[in-house]
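In: Model the structure of this input:
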Amino acid sequence: MLSYCRKEKVFIFRNFFSITVCIFALPALYLTHCRSAWMALLFCTVYLLIQRFSSSVRRRWIIRYTFLLIIFLGCFFYFYKPGSVHGRILIWKVTTQMIKEKPIGGFGPNGFITEYMNYQGDYLKTQDSKGDKQFADNNHYVYNEPLRWMVEYGLAGLILYIGIVYAILSFKPKGVSSLSAKMICVSALIWGLFSYPSHAYPILVIMTMAMAEMANHQRESLICISPQWHIYHKIFVCTIIVVQSYLLVQMYGCHQTLFQIIQRNATDKSEEAIADLSQLEAAMKDERIFWIHYCRILSESRQYNLLLKKIAHWERLYPSTHTYILKGEALRGVGKMKEAEESFWTAHYMVPSRQKARYKLALLYNQEGRLSEAMQLANEILTEKVKIYGFETYEIHRNLRQIFGNKHFYSP
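Out: Predicted coordinates for the structure are as follows:
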């Protein structure tokens, strides 16, 4: 429609449309409470202002005011959510321990997700800092993309990441579309220093489109395919698209079946759900959501021997306190008390501020007749300051008081 309008009208309409989008987008951005996104917007605005003014004096003043604004925002962001800041610092400290262990090759794709909680448990087990233990939680995000690349791909990953950053920053826009594409990528880079854009599918899609637009303006830098290989290139790409589409359709069908099984499990017998889930094992062996639901259904049906075999997949893909508490309950159910105790302690060291693992230990000690240790844990749980008091915490405290009585507990 705009192609039939005069250039002056197109320019006016484009400005009006841009202002309208900003009016509606800025309140929505504030309501996200995402400080990393706010910081990304600030950097992009400053970059555009620097590009807008050719005077070196004005550019210096923009940089000075920006530096002061960053200091102010840094203080504001800290006091806005201080717990979040301390939590990220803890995550980065644990992540550096992971990098020290495998600095060259890394832990491989998804290595952070599969290994971080184990390292956090080991780190907090040897630390006396109450602050770190209070801010720790089940976490599978690094909140810093350069660190994630180093954890998963080692030194080669860091070099590749620096190369991507250099390619984006050195790109010279030739119009509004290419400038917008560059700003999208720069925003994602800034956001990635404090958050996890690689785990947000819409952001990945938008970044892919933006980088495709940037590549479209760099055709002279691309390697040209000789005419005789052009047809083979098309066949190869089409084959990849067809195969990937088929695999996606198959996986979508498996997820839909899994959802139906979970929905039916509330009313059907667990045996039927377990039989249906066992048929999905081969197709969903690397899907953590599958193993989480599978293990929970096995726990509800008290099939502990089978659960201990299957929960190894959950440990491999997505370890957390829930994993080891469920494993400890299964070990306790088959009479392996020593292994159950170790599993509960592993869950506790991962997130010391949570009380469920220690609650399970108190019940285990009480069952074994180790009353003094059980009483010590119960006293600790009932008298300490709770990070988040919810229904689960209420049930834990109520059950402990019913089992051990109120008169034994005192504040240290």
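In: contacts and neighbour counts: CA atoms only from here.
Out: OK.
In: following the helix or strand hosting Ala156, which helix or strand shows up next?
Out: Ala156 belongs to helix 145-169 when assigned by DSSP states H and E. Remark: after helix 145-169, the chain's next helix or strand is helix 176-191, criterion DSSP H and E.
In: Tell me the buried residues in that next one?
Out: Buried residues in helix 176-191, counted by 16 or more other Cα atoms under 10 Å: 178-179, 181-191.
In: and the angle from it to helix 145-169?
Out: Between helix 176-191 and helix 145-169, the angle comes out at 160 degrees (axes from the mean of the first three to the mean of the last three Cα atoms, to 10 degrees).
In: what's the following helix or strand after helix 176-191?
Out: helix 201-216.
In: Can you name the element that comes right after that following helix?
Out: helix 227-265.
In: Check which helices and strands that following helix sits against.
Out: Secondary-structure packing of helix 227-265 (3 or more Cα pairs under 8 Å, 6 or more residues apart in numbering; DSSP states H and E): helix 270-278.
In: what's the helix it packs on in contact with?
Out: The contact list for helix 270-278 (Cα atoms under 8 Å, 6 or more residues apart in numbering) reads 258, 261-262, 264-265, 294, 297-298, 300-301.
In: how about it: buried residues?
Out: Quick answer for helix 270-278 (16+ other Cα under 10 Å): 270, 273-274, 277.
In: which residue packs closest to the residue minimising distance to the centre of the chain, ignoring adjacent ones?
Out: Centroid-nearest residue in the chain, with Cα atoms, centre = their mean: Tyr141, separated by 3.3 Å. Spatial nearest neighbour of Tyr141, chain neighbours left out: Tyr196 (6.7 Å); criterion: Cα to Cα, 6 or more residues apart in numbering.
In: Let's compare: structure for the following, please.
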Amino acid sequence: MLSSIILIEYRYHILSVFFKNSNGLKKSILIMASIGIVGAGLFGIYHFKKDSSDGRAFIWKVTTEIMADAPVFGVDFDRFKANYMNYQADYFEKNGETPEALVADNTYYAFNEWLQYAVENGLTGGVFLALFLYALFKVNVDKKEQFMVAISFSGLLAISGFALFSYPMQILPIKMIIVILLGFLSVLDRRKYKILNIQNKPHIPVFFKATVFILGTIGIVKGVEYANSLDRGFETWQNALNKYRYGDYDGALEDYAKAYPVFRKEGDFLMNYGKALSIAEQYGKAVGILEEAKQHLNTTIIETALGDAYKGLKQYDKAETAYYHAVTILSIVFTSKTL
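Out: Alright, predicted model coming up:
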């Protein structure tokens, strides 16, 4: 709605004409009516999916506790999902069976990109973000190109608003749109600097040109190789999942082992691999893979599979610890069903 209002106002100047030709009373009425409509809309949206809204509010509440423990440098890039569930378990451990447990679940994202960025990067990352936003708003373009600025900023504003309640930065098409919009602003900026302006530097050494060409070629080749390895890895991972669903655990484990070098730092993959190892009663390997998975992701699935693996190894104390942690992550969701 905000981005649409900006584009309509830029094209037709409805609001600017209204404010220019209206007295103070009409302006006040419009402002109050707008606030009332927005407020009523938000209230209605909240109650339309109340559990979902309450779940997000609870996630934000727990997320602020993570931020308090690592305010300067954060928990590190892309490490939110490795830390959050432990804090959720600690919250229920301290506060007991609160009503918030009814909306608790396995959580990968903070459902607020700004908050998740702050948690992962801390104040240090906040400084870089502030500098980036400052440079963004200082873009200076010719008057004839102002419409492209309006389009770019309205698109970025829409994504920024979406980022307050969801996880657009985890969605590839939205990332591509952001890059394109930022590219528009960069190209149109009259104050941009050209680091390599070939026209003004006709005597660039041949050695330098050859070096750039070789490095560029190597980069392209390596990039294509990596993309192909990812493609084959995802195909092998999917085959492993299909075999697992049909009970072909040996075949699934063979495919998981093939894909492991590609996804050895991918929490979801390690969770699937470790679970399959535990089901296949390869408990020693399962513990190793599941402990690796916890470095990148933590869910009740990992904890229960870890408990099963430790139980299979007859390490009952460790199994009990894993099971208990799985229960405390979701608190009364389990106990209420049991009762």
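In: coming back round to it: per the alignment, the residue nearest to the centre of the first structure corresponds to what in the second structure?
Out: Aligned by TM-score structural alignment, Tyr141 of the first structure pairs with Tyr109 of the second structure.
In: Count the residues that sit near Gly108 of the first structure.
Out: 14 (other Cα atoms under 10 Å).
In: correct me, but it touches Met150?
Out: No - in this structure, Gly108 of the first structure is not within contact of Met150 by Cα atoms under 8 Å, at 9.8 Å.
In: which of the residues in the helix or strand harbouring Ala374 of the first structure are buried?
Out: Using DSSP H and E, the element containing Ala374 of the first structure is helix 371-383. Residues 371, 374-375, 377-382 are the ones in helix 371-383 of the first structure that count as buried (16+ other Cα under 10 Å).
In: ok, of these, which one's closest to Pro146 of the first structure?
Out: Ile381 (38.5 Å; Cα to Cα).
In: That closest one reaches Arg354, doesn't it?
Out: No - in this structure, Ile381 of the first structure is not within contact of Arg354 by Cα under 8 Å, at 9.3 Å.
In: Tell me who's in contact with the counterpart of Gly274 of the second structure in the first structure.
Out: In the first structure, Gly274 of the second structure lines up with Cys295, judged by TM-score structural alignment. Cys295 of the first structure sits next to 307, 310-311 when contact means Cα under 8 Å, 6+ apart.
In: Please identify which helix or strand holds Cys295 of the first structure.
Out: Assigned by DSSP H and E, Cys295 of the first structure falls in helix 288-300.
In: Just the buried positions in that helix, please.
Out: So for helix 288-300 of the first structure, counting by 16+ other Cα under 10 Å, buried means 288, 290-299.
In: Adding distance to Asp132 of the first structure, write the residues you listed out as CSV.
Out: Listed next are these as CSV, based on distance: Cα to Cα, whole Å:
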residue, distance to Asp132 of the first structure
Arg288, 28
Phe290, 32
Trp291, 30
Ile292, 27
His293, 30
Tyr294, 33
Cys295, 30
Arg296, 30
Ile297, 33
Leu298, 34
Ser299, 32
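In: The second structure: which residue goes with Thr126 of the first structure?
Out: By TM-score structural alignment, Thr126 of the first structure lines up with Lys94.
In: rewinding a little: which among the buried residues of helix 270-278 of the first structure gets closest to Gln120 of the first structure?
Out: Leu277 (31.6 Å).
In: What's the closest one aligned with over in the second structure?
Out: By TM-score structural alignment, Leu277 of the first structure lines up with Tyr256.
In: Now for Gln88 of the second structure: which residues touch it?
Out: Shown in contact with Gln88 of the second structure (Cα under 8 Å, 6+ apart): 62, 329-330.
In: Out of the residues you listed, who's the most crowded?
Out: Ile329 (28 neighbours).
In: Am I right that that one is in contact with Ile301?
Out: No - between Ile329 of the second structure and Ile301 there is no contact under Cα under 8 Å: 10.9 Å.
In: for stretch 14-25 of the second structure, the distance to its chain's centre please.
Out: Distance of stretch 14-25 of the second structure from its chain centroid, counting by Cα atoms, centre = their mean, to the nearest Å, is 41 Å.
In: What residues sit buried inside that stretch?
Out: Going by 16+ other Cα under 10 Å, stretch 14-25 of the second structure has these buried residues: Leu15.
In: same check, this time on stretch 95-108 of the second structure
Out: Buried, per 16+ other Cα under 10 Å, within stretch 95-108 of the second structure: 97, 100-105, 107-108.
In: The match of Tyr141 of the first structure in helix, strand or coil?
Out: coil (DSSP: H, G, I helix; E, B strand; the rest coil).
In: State the distance from Leu129 of the second structure to Leu123 of the second structure.
Out: 10 Å (Cα to Cα, to the nearest Å).
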